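Colleague: Next comes the sequence, and after it the predicted model I'd like to discuss.
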Amino acid sequence: MKKGLFSLLASRRFGPFFFTQFLGAFNDNVFRQALILLIASGVVTGLSVNTLNNVALALFILPFFLFSALAGQVADKYDKASLVRKIKFVEVCIMSAAAVGFFFDAVYFLLAVLFCMGLQSTFFGPIKYSIIPQHLDDKELVSGNALVEMGTFLAILLGSISGVLLKMEGVGDGVVAVAVIGLAVLGYLAARGIPSAPAADGELKLNWNLFKETWHIVGYAREVKSVWMCVLGISWFWFLGAAYTTQLKVYVDDYLLGTDGLYALLLGTFSIGIGLGSFLCEKLSGKRVELGLVPLGSIGLSVFGIDLFFSYAGLAGTGQVDIAGFLQQAGGYRVLLDLLGIGVFGGFYIVPLFAFIQHRANPKHLSRIIAANNIINALLMVLSAVAGIVLIGFLELTVPQFFLALAITNVLVASYIYSVVPEFLIRLLVWMLTHTLYRVKHEGMDNIPEEGPCMLVCNHVSYVDALLLAGAIRRPVRFVMFKPIYDMPLLNYIFRTGKTIPIDSKTRNPAIYEQAFVRIREELAAGEVVCIFPEGKLTSDGEIDEFRAGIEKIVGETPVPVVPMALSGLWGSFFSHKGGKALTRLPSRFWSRIKLAVGHPVAPEQVDATDLRTRVLALRERP
């Protein structure tokens, strides 16, 4: 029976953790919003409200710079479930102190409490994302991260609104005090239900030189280039998010001439968009870590960000505008749609990045990598504030122009990341292919080893076989491909960036032939997965031709297991040779059913080309 996304919430593996982090984010925003409103009420003299707000932001972010290195080490050294319970107990103590501060309107005391909340968040952050892969399997990572992102932004929205409501005149500081303590207690009770999550590196010795350790954990994040690019991508998202949300109040007050209610509507639309995008990401990814959605998210972030600039031209407020008045204006719904779109595509963007880090990073270092991510997140959030000050304060850009600058800069940042790690764009192409022309059914994917070198052999039906296989297999694959296909325009860029190995016949091009076998040996020695199409060419009649002996030569030189695979359903497609040369006819089949069947690995000493062909034939004919 197929389980839905929200079924994880009923599981002890995930439910208690989800509600723990949700209540923590909720309480965090209730407290901060109530503090902001207390500062705005003017109870403190001598310092401006703007100065106090900036001090508050700095105090909350400062612990991420100072203590993330230690927090990452602690999360890797000890049982994470036990740590969460201790951290949530500390939150109860901190919120008890906050209650006293609110009761006496003690702003400076509450600023000290805010620093403690930032410290508590610093230690919880690395655990939040590194505990997920310990309790969920790979097929559940996207679902788990989607729920966490949905929950986080829903908690931010509800917490901010609740903080405002609780500080309304007539409610009283006692209600705020009870609320923050009550939420902290509920979070602690939820944490008690989290199952054990054993230490990833129990022998780790804590390095108390935090500045030196900060460089170490950033080094762990940079060990795998694709993981490092994901870290930078996540931090860039927080740069964008901080920039939009920081300037949104000014945008509403000075440009839309809107009420506080309109500000709440726009902020809520943005937050709901991220939650909706996270939910849709889980559906569109097919419960896989689907990097193809990340470039799609980047495109949407820029398209809707640019349109947010142009949509302002359709608004012409002459006095203070409430929600009803705003929606009656020509551009009102367009602004809402743009903010919703930025949020939705932000969800597409952020969820796969977190899931990919959890899937690809070294488990022993995962908490420290997340801690490094938190440091860079904090740095980028500070830089977003600096960017706002420079572009709006000194260069005198309007807020709509600032939004346009963000959208254009996003194009540049995305272009850099995807040029360094082309896997993102390759996955986007595969995702588009498998969601327009084809519906791919996978069978036996668990037969492909999760680590270590191996060879894959598959029948060759069309020019997109390699793309379909790359999209189906979780590990990066080095394809060995007939050089004329490798050299095809447009596709050649994809093959090169995917580190495809070109090969030609020994008689026609002996240098390329020998070089291919050298590359194959190198990739296998490095523990990679290599895939070949032993027929040596595309089928001309839909049948599986004889397998050449090259596979025996490869395994004879580098003994590794060989996994047989079979593609079916591609014969007759636009990319096959049925009815003439491929790519010469208009596509006539859309949403076609394709099947990829994977057989059990064959030991290297048992590898025989004829036997492998028989296995592939049997897999293709399997119902």
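Modeller: Noted; the coordinates are in hand.

Colleague: From now on I want contacts and neighbour counts done on CA atoms only, so please keep to that.
Modeller: Fine.

Colleague: Tell me how far Ser278 lies from Ile342.
Modeller: Ser278 is 12 Å from Ile342, where distance means C-alpha to C-alpha, to the nearest Å.

Colleague: Correction: the previous question concerned Phe26.
Modeller: For Phe26 relative to Ile342 (C-alpha to C-alpha), the value is 22 Å.

Colleague: The two: which is more packed in?
Modeller: Ile342 (30 against 27; other C-alpha atoms under 10 Å).

Colleague: show me what contacts the more buried one?
Modeller: 270, 273-274, 300-301, 304-305 (C-alpha atoms under 8 Å, 6 or more residues apart in numbering).

Colleague: for the helix or strand that contains Asp76, which positions count as buried?
Modeller: Per DSSP states H and E, Asp76 falls inside helix 49-77. Buried positions in helix 49-77, judged by neighbour count with 16 or more other C-alpha atoms under 10 Å: 49, 52-53, 56-77.

Colleague: now swap in stretch 93-113 and tell me
Modeller: Neighbour-count burial for stretch 93-113 [16+ other C-alpha under 10 Å]: 94-102, 105-107, 110-113.

Colleague: okay, now the one to match up with it:
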Amino acid sequence: MKMSLALLNKRRFAPIFVTQFLGAVNDNLFKFAMVILVVYNIYDDPDTETQFSALATGIFILPFFLFSAVSGQLADNNDKAKIVRIVKTAEIVIALTGALGLILESIPLMLLALFALGVQSTFFGPIKYAILPQQLKKDEVLGGTGLVEAGTYVAILLGTILGGVIINELGAEWASAIVITIALIGWYAGRQVLPAPPQKDPEPVDYNILRATRRVIGDIMHVAHLRHTIICISFFWTIAAVLTILFPPLVKNVLTSDPIVASLFLGVFSIGIAVGSILINRLLKGEVSARFSPFSVILMGGFVLILYFIALGWEGLPDGALFTLGTFMMLDNAWLVLGVLFGVAVAGGMFVVPLYAFLTTTVDPSMTARAIAANNVVNSGCMVLGSVVALVLSNFFTVTELLLVVVAMCATSAWLGFVLHRETKDPLPQPIQ
């Protein structure tokens, strides 16, 4: 087994890891700094603030619906390293636009930059996974995928924390300078990525968004094990999206704790997924296999069920009073709650990472990026659908009761994971051409 952390010293992995890590940091730093600036400095109405937050989320996700199919075709038909350099050069221009928006407190400029960051992520997303089977040895792909997934979550956490702290403590000018600096470092890292030429003669790229999306999804989803893999991954991201929606009201209204505790939940969740991403590589010893996925998501559902019973019996403060981070951490059950949340995230990381590795190694190398693109389209749709369903159900069920919905989703994911493993356990499917 190749130790996954050792890949960080390899030229064939380190540049792409650093590039994607810095990109995720910058996306979340800018996005959170923008939201904080608008909510606390520009708007002064709760309804408008909520609408802006929803609008910002939608604007960032929209490019994944629109451009994933085109991005997958381009990545499969061109040198992936060349596309990385183009994307990271564009990030500098986007960072300058976003920085100007922050300094001028211009909502249109900030939203334009946010949409452009979403476009950039859409074109970079297929590459960061599709390039791994090309650059790494067969028994390194799972470890590399785990590191990329772990790095992404750590980057999201770091970017979110930095965005809030910098805009609050140092102001928009410093936030702008740091966004531009990270973009420049990311551009330099992207230039170090080794060449990754197309695996067969390039095909014409279909720039018709609807037709290209329908074709890419059709090419990938008609294959049973790829369809089940993508559905399993999409269920995970739907569960993650629903949990992210539930955390703030759960912390405020059930655990009666302040926003800092909600941030702590996000941090524990992010770190837990990173740990699970690396742990599964140790358990599988570098083998690309879905055999632990059903167990992992059952474990995840078990931890969510424990969280439900903890919330059900929680005695909060009366009259709108809230625990601070300090007083929360002194509670008898505080560490139990954090431990259970950490368990949810670790199990989630163990579930999803092998599926990404499985997806990229069971298609023909010439179609890897398109497989990831199809996955991104389905993921985005499921995340939005899951968020909408959670919002609708919140009118009929308490936030604590909605945790049982997550448990049911985990049970469904376990069944899908079992079907996938049963179909593919022996032999591993030959790449689909």
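Modeller: Okay, I see it. Everything numeric in this text was worked out from a predicted model, so none of it was measured.

Colleague: re earlier: which of the contacts of Ile342 of the first structure also appear as contacts in the second structure?
Modeller: For the contacts of Ile342 of the first structure, the contacts that are reproduced in the second structure, applying both residues aligned by TM-score structural alignment, their matches' C-alpha atoms under 8 Å, are 270, 273, 300-301, 304-305.

Colleague: Stretch 58-72 of the first structure against the second structure, how far on average?
Modeller: When the second structure is overlaid, stretch 58-72 of the first structure sits 1.0 Å from its aligned residues on average, using mean C-alpha distance after the TM-score superposition for the first structure.

Colleague: What's the local residue count around Lys283 of the first structure?
Modeller: Lys283 of the first structure: 16 neighbours (other C-alpha under 10 Å).

Colleague: before we move on, the earlier item: which one of the kept ones among the contacts of Ile342 of the first structure has the most neighbours?
Modeller: Going by other C-alpha under 10 Å, Leu301 tops these with 29 neighbours.

Colleague: Which residue is the nearest non-sequential neighbour of it?
Modeller: Counting by C-alpha to C-alpha, 6 or more residues apart in numbering, Ile342 is the residue found nearest to Leu301 of the first structure once chain neighbours are left out, at 5.0 Å.

Colleague: how far away is the one you found from Ile272 of the first structure?
Modeller: Distance of Ile342 of the first structure to Ile272 of the first structure, computed by C-alpha to C-alpha: 10 Å.

Colleague: do the same with Leu47 of the first structure
Modeller: 35 Å.

Colleague: Those two: which is more packed in?
Modeller: Taking other C-alpha under 10 Å, Leu47 of the first structure and Ile272 do not tie; Ile272 has more neighbours (20 against 9).

Colleague: right, and the more buried one touches Thr152 too?
Modeller: No - at 10.7 Å, Ile272 of the first structure and Thr152 do not qualify as touching, with contact defined as C-alpha atoms under 8 Å.

Colleague: one step back: out of the kept ones among the contacts of Ile342 of the first structure, the closest to Phe19 of the first structure would be?
Modeller: Of all these, Phe19 of the first structure sits closest to Gly273, with 20.7 Å by C-alpha to C-alpha.

Colleague: Report the next helix or strand after the helix or strand that the closest one is a member of in sequence order.
Modeller: Following DSSP H and E, one finds Gly273 of the first structure within helix 260-284. Using DSSP H and E, the helix or strand that follows helix 260-284 of the first structure towards the C-terminus is helix 293-311.

Colleague: residue boundaries of the helices in the stretch 351-500 of the first structure?
Modeller: In the stretch 351-500 of the first structure, the helices defined using DSSP state H, counting those that start in this stretch lie at 366-388, 399-420, 423-434, 465-472, 483-486, 491-497.

Colleague: how close does the residue positioned nearest the centre of the first structure get to Gly159 of the first structure?
Modeller: The residue lying closest to the centre of the first structure (C-alpha atoms, centre = their mean) is Leu353, at 2.2 Å. According to C-alpha to C-alpha, Leu353 of the first structure and Gly159 of the first structure sit 26 Å apart.

Colleague: Could you do Lys595 of the first structure as well?
Modeller: Applying C-alpha to C-alpha to Lys595 of the first structure and Gly159 of the first structure gives a distance of 47 Å.

Colleague: Which one's more surrounded, the two?
Modeller: Gly159 (24 against 19).

Colleague: and the more buried one, what does it touch?
Modeller: By C-alpha under 8 Å, 6+ apart, the neighbours of Gly159 of the first structure are 25-30, 33.

Colleague: Distance from the chain centre to the helix or strand hosting it, please.
Modeller: Here Gly159 of the first structure, judged by DSSP H and E, is contained in helix 141-166. Relative to its chain's centre, helix 141-166 of the first structure lies at 17 Å (C-alpha atoms, centre = their mean, to the nearest Å).

Colleague: Over to stretch 476-495 of the first structure?
Modeller: 28 Å.

Colleague: Can you give me the end-to-end span of it?
Modeller: Start and end residues of stretch 476-495 of the first structure are separated by 13 Å (C-alpha to C-alpha).

Colleague: Apart from its neighbours in sequence, what residue is nearest Ile245 of the second structure?
Modeller: Spatial nearest neighbour of Ile245 of the second structure, chain neighbours left out: Ser387 (7.3 Å); criterion: C-alpha to C-alpha, 6+ apart.

Colleague: next one: Leu456 of the first structure
Modeller: Leu456 of the first structure sits nearest to Cys531 (C-alpha to C-alpha, 6+ apart), 4.4 Å away.

Colleague: Next: Lys128 of the first structure.
Modeller: Gln21 (7.4 Å).

Colleague: now Gly386 of the second structure
Modeller: Using C-alpha to C-alpha, 6+ apart, the nearest residue to Gly386 of the second structure is Thr238, at 5.4 Å.
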